[in-house]
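Trainee: what's the 3D shape of this:
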Amino acid sequence: VIEFVQFKERLQRSSHYLMAKIEAPILQLKQNSNNIDEVECILESLRCGTHSLELSNEITSKSLTFNEDLKLRPWWTPTSDKNYLLGPFEGVSSCPRENTHNQIKQTEENVLKTVEKRSLLPRMIYLSIYSASESVKENLEANGALADSKLSLELKILLERYTNILDFPFQDAVELVFGFSSGQKPFEAPSPDLIDWMNFAVFLNARNLNSHEIKFSDTDPSSTSTWNLVNNMLRKYVTETIRCTGPVVSSPGSHLPFLVQLVTEPLAWHALIIHSCVRSLHPSGKKKKKGGSVDQSNTQLLHEIQNSIQSLCDTIEMVTRWLREQLNTPDDEKFEALFPSILRNGRNDGPGKVFKILESSSSLVKDVEVGARILEAVQSWSPAGVVRKIITGQRSLLSEFLKICELKLKSLQTVRLQL
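Mentor: Modelled structure (predicted):
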């Protein structure tokens, strides 16, 4: 009993367990992001998104346990987020064992930052949806300016907290996303940080619909609103990621996970905000006016929403075209392209060398050492079989991603019909 209680206490303080609890509701929101009513039900069950925040505040105030002994990791991957085999590396001397303590400390700090950052998402999604909705409704003050609601004010506080986690003051963060959108900041290799910045841009747009704090230059047509800011960023990074990735078969690891996250997070949140605005433009039970479906005060917003829907549709269609190109390539053709390249790379380095090591090692395995079942599995292993499994796995993943994109496109087209 004592051991069970101790285990339960350790589990409650586990960083992996906490991350799973934080990510679970985010996954639910992503899976249901095409249906705003479902999203609202999920957020309601999460106490309007505050549940994750409370969980993060409660747990991170305690001493978390990190259930991994980094001292046992091989030199080429000292932490789970680093793999020197995938990029330029200066040699073993650049990551000596005496740095292990610093690496462990840095990893733990990164985990805590990630937990806090991800725990903000459900609440910011909730605030963005309802803040955007408020901006559409007729909550105008006497001077015609939108009232800065409690929701909008709280959203700004969370956005400032979010940018602090990213090590940027709020105003500097705003300038940075404008640099991303306008092209002043060049495209970098896909990374989780870019997803964070695009999430920030999406929520910043929702906040600005109500506050209008961010002013724009009339002389620059590319940055006339935060709607354009988000649309440009999404289109730009989807385009660049597809261009950098190329045929998936030529780079099985590729940037596909980044592309999936682009579509299922910032793009999905942006679509939810659009849906919220459209729903507020046409409250249920009210008929569209003849000669115009919205009030004059919302004409500009309607134009922005229409442009945003078109931009998102174009962006998703770009992804679906690329996915279909990958799926239309026969598996045998993919095999012929991938397998010889692995064998060629096997002379001195690359995955082919790993294949050869495994192949030679498997021939030395004996029944008495591993058992009959394991021996049978090892003896049936072959590089060609592994390549075919990689291709099959790719096809399954690409097909699932294509379904996600098609459903999202259909959802946006349905929203467009409501305008």
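
Trainee: use CA for all of it now, contacts and neighbours both
Mentor: OK.

Trainee: how about the strands in the stretch 1-150 of the chain?
Mentor: Taking DSSP state E, counting those that start in this stretch, the stretch 1-150 of the chain contains no strands at all.

Trainee: can you tell me how far Thr264 sits from Lys403?
Mentor: Distance of Thr264 to Lys403, computed by C-alpha to C-alpha, to the nearest Å: 12 Å.

Trainee: which of these two has more neighbours?
Mentor: The residue with more neighbours, out of Thr264 and Lys403, is Thr264; 20 against 12, by other C-alpha atoms under 10 Å.

Trainee: now the more buried one. Nearest residue, chain neighbours left out?
Mentor: Among residues not flanking Thr264 along the chain, Lys30 sits closest, at 5.9 Å (C-alpha to C-alpha, 6 or more residues apart in numbering).

Trainee: these two touch, right, the one you found and Leu262?
Mentor: No: if you go by C-alpha atoms under 8 Å, Lys30 and Leu262 don't touch, sitting 11.3 Å apart.

Trainee: what about those two, which has more around it?
Mentor: Per other C-alpha under 10 Å, whichever of Lys30 and Leu262 has more neighbours is Leu262, with 22 against 17.

Trainee: run through the neighbouring helices and strands of the strand or helix carrying that one.
Mentor: Counting by DSSP states H and E, the element that carries Leu262 is helix 256-264. The contact analysis (3 or more C-alpha pairs under 8 Å, 6 or more residues apart in numbering; DSSP states H and E) places helix 256-264 against helix 192-211, helix 226-245.

Trainee: which of those helices is buried the deepest?
Mentor: Compared across those, helix 192-211 shows the largest average neighbour count, a mean of 22 (mean count of other C-alpha atoms under 10 Å).

Trainee: and this one, so I can compare the two:
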Amino acid sequence: MFLTSINTLFTHVAKLFWRTRDLGYLLESIIILEFGLTTRSYKSLDVKNILLETVSHHILPQMLSSPLWIDSNNILREYLKFMDDHFRESADLTFLAYRHRSYSKVIEFVQFKERLQRSSQYVMAKIEAPILQLKQNSNNIDEEENILESLGHGTHFLELSNEIRSKYLTFNEDLDLRPWWTPTYDKNYLLGQYANLYEEFIFLFSKIKCRIMLSMFNSRPFEGVSYCPRENLHDQIKHTEATVLKNIEKRSLLPRMIYLSINSASGSVKQNIEANGSAVDPKISVELKTLLERYTKILEYPFQDAVQLLIGISRGEKCFEAPSLGIIDWMNFAVFLNAWNLNSHEINLSDIDTSGSGTWNFVNFLLKKYVMETIASAGPIFSSPGNNLSLLVQLVTEPLAWHGLIIQSCVRSVLPSGKKKKKGGPSEHSNCRFSNEIQNSIQSLCDTIELVAKWLREEIDKPEDEKFDAIYSSVQIEGRNNGPGKVFKTLESSISIMKDVELGGRIHEALCSWSCADVARKIVNGQCSLLSEFLRICESKINLLQALKLHL
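Mentor: This next block holds a predicted model:
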């Protein structure tokens, strides 16, 4: 009865948040869940393996766009372990069914195993796990090369991508059973204005692992409204499945493009600064361009049109209108395009760059532009939770990180190799020019990340009371007749009454220690931890770039 009441109350408050997008209703929803878990935390509510595997599909995408790398790694590892363990056990189950002449079960087990092996969620997790490793180690090019070597220099995922294109993937989801806040694979109604708080909620959800939370969180916002109309369901399925396939293919290209970009950059530097420098392997340039063309095709642009779009943006002639994830994809393309052009020299930007730095300044400008725009539109994170934090995290940990790797590769190549070079010759002149280009790029990248770090420090250093009030004030009803806060007040007064009632030692102790304000403090602390972890990532990159400047 208690669990049903909590579930009903949560559902109604969640409906109000959905209708109004008022932060107070979301806070009240979390308060209700916390209260329910405090007073009725039974072991029987633990999520079992198969249920945890299912809900991880909803948790993982948000975690991968956050700076909580350790937790993301844990979710990926547990998910992949569950799947791999199931595949190993499947053979035994199939044999046992055959031995007992349950032939229908044999067919069922085999078909289910094949379906899971072709699961889009499983394939995506296998791709994202090493990409997360690459992001975590992007400050150390030697370690990065070791990871890439273990991945066959990215060829494993190219093979996987080619296999995906020729085989049918399964999606293992019924859209009718999806949560109301994400009716299809590529839609999430809670992302945007309240994304950061939502990420904290989903992270808390992943930690608690409670079946009651799963049933509540999947509840429809209100009756009578369909977010995926039945008549459009088939088209929605086709569209979202095509989107997932494109995303899988796009992500599968990243490790190989990172490897080729590192080698293209280092090879071109050596060729220019060393006397009689050996030519860069032409296969690297050809393959990298092929992958860039394939990448832009996924973005629904021909290669040359994509290049012209970015050039137009850098000239101020064009505006780039794309969803958040689109910006990450395009900035990744700009970074790898620069690495390819260092060797091919096919893109001439002399009309907009008289310094002769070519695509170095071009990519530096684009990265700084979108970081600055993202920060400018973010606003105070505690009074407007969510904003563009996820986009900012992805900008720093993907395109800016890959650009940093290319710079590391160039610095390593510029360093003296022990060979004596004739002073004043063309080799020394080339060395000086390349050193200046790399120094300028290091400084630009350092300045760009410092902008992010400065914004994060300002948010973290705000007084604790100011952070708390920004959250807690959303459920205060003084001076208001409407809006959130009524459930909050009712719950507070009910707790005061129940403290004087004989409810048993454990429940009485839980009620005495319970405070609605503590929930708001937990949210603030969670957000501070999130920002602090992101700041740590930024500061580590700044320290690396400052150290690289000393080598030149």
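
Trainee: before we move on, back to that, give the aligned equivalent of the residue nearest to Thr264 of structure 1 in structure 2.
Mentor: Aligned by TM-score structural alignment, Lys30 of structure 1 pairs with Lys135 of structure 2.

Trainee: so how far is Ile404 of structure 1 from Asn231 of structure 1?
Mentor: 19 Å.

Trainee: again but with Leu398 of structure 1, I slipped
Mentor: Distance, Leu398 of structure 1 to Ile404 of structure 1, by C-alpha to C-alpha: 10 Å.

Trainee: host element of the closest residue to Ala129 of structure 2 other than its chain neighbours?
Mentor: Spatial nearest neighbour of Ala129 of structure 2, chain neighbours left out: Leu76 (6.5 Å); criterion: C-alpha to C-alpha, 6+ apart. Per DSSP H and E, Leu76 of structure 2 falls inside helix 69-99.

Trainee: run through the residues that contact the closest residue to Thr155 of structure 2 other than its chain neighbours.
Mentor: Once flanking residues are discounted, Thr155 of structure 2 sits nearest to Arg256: 6.3 Å by C-alpha to C-alpha, 6+ apart. Listed by C-alpha atoms under 8 Å, 6 or more residues apart in numbering, the contact partners of Arg256 of structure 2 are His153, Gly154, Thr155, Phe157, Leu158.

Trainee: mind putting these in JSON lines, neighbour count included?
Mentor: Output for the contacts of Arg256 of structure 2, formatted as JSON lines (neighbours: other C-alpha atoms under 10 Å):
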{"residue": "His153", "neighbour count": "19"}
{"residue": "Gly154", "neighbour count": "22"}
{"residue": "Thr155", "neighbour count": "18"}
{"residue": "Phe157", "neighbour count": "22"}
{"residue": "Leu158", "neighbour count": "20"}
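
Trainee: out of these, the closest to Ile212 of structure 2 would be?
Mentor: Among the contacts of Arg256 of structure 2, Phe157 lies closest to Ile212 of structure 2 (C-alpha to C-alpha), at 38.2 Å.

Trainee: measure the residue mapped onto that closest one from structure 1 to Asp349 of structure 1 for me?
Mentor: In structure 1, the residue equivalent to Phe157 of structure 2 is Ser52, according to TM-score structural alignment. If you measure Ser52 of structure 1 against Asp349 of structure 1 using C-alpha to C-alpha, the figure is 45 Å.

Trainee: next: Gly49 of structure 1.
Mentor: Gly49 of structure 1 is 48 Å from Asp349 of structure 1, by C-alpha to C-alpha.

Trainee: check Ser152 of structure 1 too.
Mentor: Relative to Asp349 of structure 1, Ser152 of structure 1 is positioned 55 Å away (C-alpha to C-alpha).

Trainee: higher neighbour count, the two?
Mentor: Applying other C-alpha under 10 Å to Ser152 of structure 1 and Asp349 shows that Ser152 carries more neighbours, namely 24 against 11.

Trainee: quick check, Gln171 of structure 1 in a strand?
Mentor: No: Gln171 of structure 1 is assigned helix when assessed by DSSP: H, G, I helix; E, B strand; the rest coil, not a strand.

Trainee: counting neighbours, what do you get for it?
Mentor: Neighbours of Gln171 of structure 1 under the rule other C-alpha under 10 Å: 10.

Trainee: so what corresponds to Ser119 of structure 2 in structure 1?
Mentor: By TM-score structural alignment, Ser119 of structure 2 lines up with Ser14.

Trainee: how about Ala206 of structure 1, what's its partner in structure 2?
Mentor: For Ala206 of structure 1, the aligned position in structure 2 is Ala339, judged by TM-score structural alignment.
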